[in-house]
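*Asks:* Have a look at this fold, sequence not included:
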């Protein structure tokens, strides 16, 4: 049996919280502290200036990556809360609703 290596988190990658108060919420990685911890923000409840330190094991790394957020972080070291909200909204709108998934659409 082959064991898959966990994917390494990247700046600008969208994640879903699996544990804690914000369980089920989507956020964006705005900082990487080491191979175990990242900083996440959503631009709404959790602003860029006050990111949440989160264990990677408590996050689901989503296949979506926001180049706009990553480029802004690389160029200036900052990102606006509006860009974070936009990236999350764009991802959520691109996902089929739970009702559509149940119906097989």
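*Replies:* It's in. Bear in mind that the values here come from a model prediction, so they are computed numbers and not experimental data.

*Asks:* alpha carbons only for contacts and neighbour counts from here, please
*Replies:* OK.

*Asks:* what secondary structure does residue 24 sit in?
*Replies:* coil (DSSP: H, G, I helix; E, B strand; the rest coil).

*Asks:* What are the boundaries of the helices in this protein?
*Replies:* Under the criterion DSSP state H, the chain carries helices at the ranges 67-76, 81-94, 98-103.

*Asks:* gap between the residue nearest to the spatial centre of the chain and residue 39?
*Replies:* Within the chain, one residue has its C-alpha closest to the average C-alpha position: by CA atoms, centre = their mean, that is residue 14, at 2.5 Å. Summarising the geometry, the distance separating residue 14 from residue 39, computed by CA to CA, to the nearest Å, is 12 Å.

*Asks:* okay, pairing it with this:
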């Protein structure tokens, strides 16, 4: 489980368990070695962020610099920035899929 320890704020994750399974979200804070808080800016707003067990998340190799900068500057991030980061990630994965011809 070495990939679990590399999770950081602003990283995109895929939710594996729960009612939001299959959706994409962003880590907005780290609780401890087992739990993080996630939000996507759409169904799960920053003010209503969800506490998730790391075992229920699949980290993606993408970190949103806009989200990280905003959280470092003000301790908050707008829901618009969260939605933008998720959309940017989705478009980047779509283009990689098209390049492979899948």
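*Replies:* Yep, that arrived. Given the structure is predicted, the values throughout are model-derived calculations rather than measurements.

*Asks:* picking up where we left off before, in TSV, list the helices of structure 1 along with mean neighbour count and distance to residue 7 of structure 1.
*Replies:* As requested, these are exported to TSV (neighbours: other CA atoms under 10 Å; distance: least, CA to CA, whole Å):
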stretch	mean neighbour count	distance to residue 7 of structure 1
helix 67-76	14	17
helix 81-94	16	19
helix 98-103	9	26
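
*Asks:* Any chance of JSON lines for the ones you listed, columns distance to residue 44 of structure 1?
*Replies:* Rendered in JSON lines, the data for the helices of structure 1 read as follows (distance: least, CA to CA, whole Å):
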{"stretch": "helix 67-76", "distance to residue 44 of structure 1": "15"}
{"stretch": "helix 81-94", "distance to residue 44 of structure 1": "7"}
{"stretch": "helix 98-103", "distance to residue 44 of structure 1": "23"}
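
*Asks:* Out of those, the one nearest residue 58 of structure 1 is which?
*Replies:* Proximity to residue 58 of structure 1 (CA to CA) singles out helix 81-94 among the helices of structure 1, at 18.6 Å.

*Asks:* Can you give me the stretch of structure 2 that the closest one aligns onto?
*Replies:* When structure 2 is aligned by TM-score structural alignment, the counterpart of helix 81-94 of structure 1 is residues 79-92.

*Asks:* Same check on stretch 11-29 of structure 1?
*Replies:* Per the alignment by TM-score structural alignment, stretch 11-29 of structure 1 matches residues 9-27 in structure 2.

*Asks:* How far does the matching stretch stretch from one end to the other?
*Replies:* End-to-end distance for stretch 9-27 of structure 2: 5 Å, by CA to CA.

*Asks:* No more questions from me, cheers.
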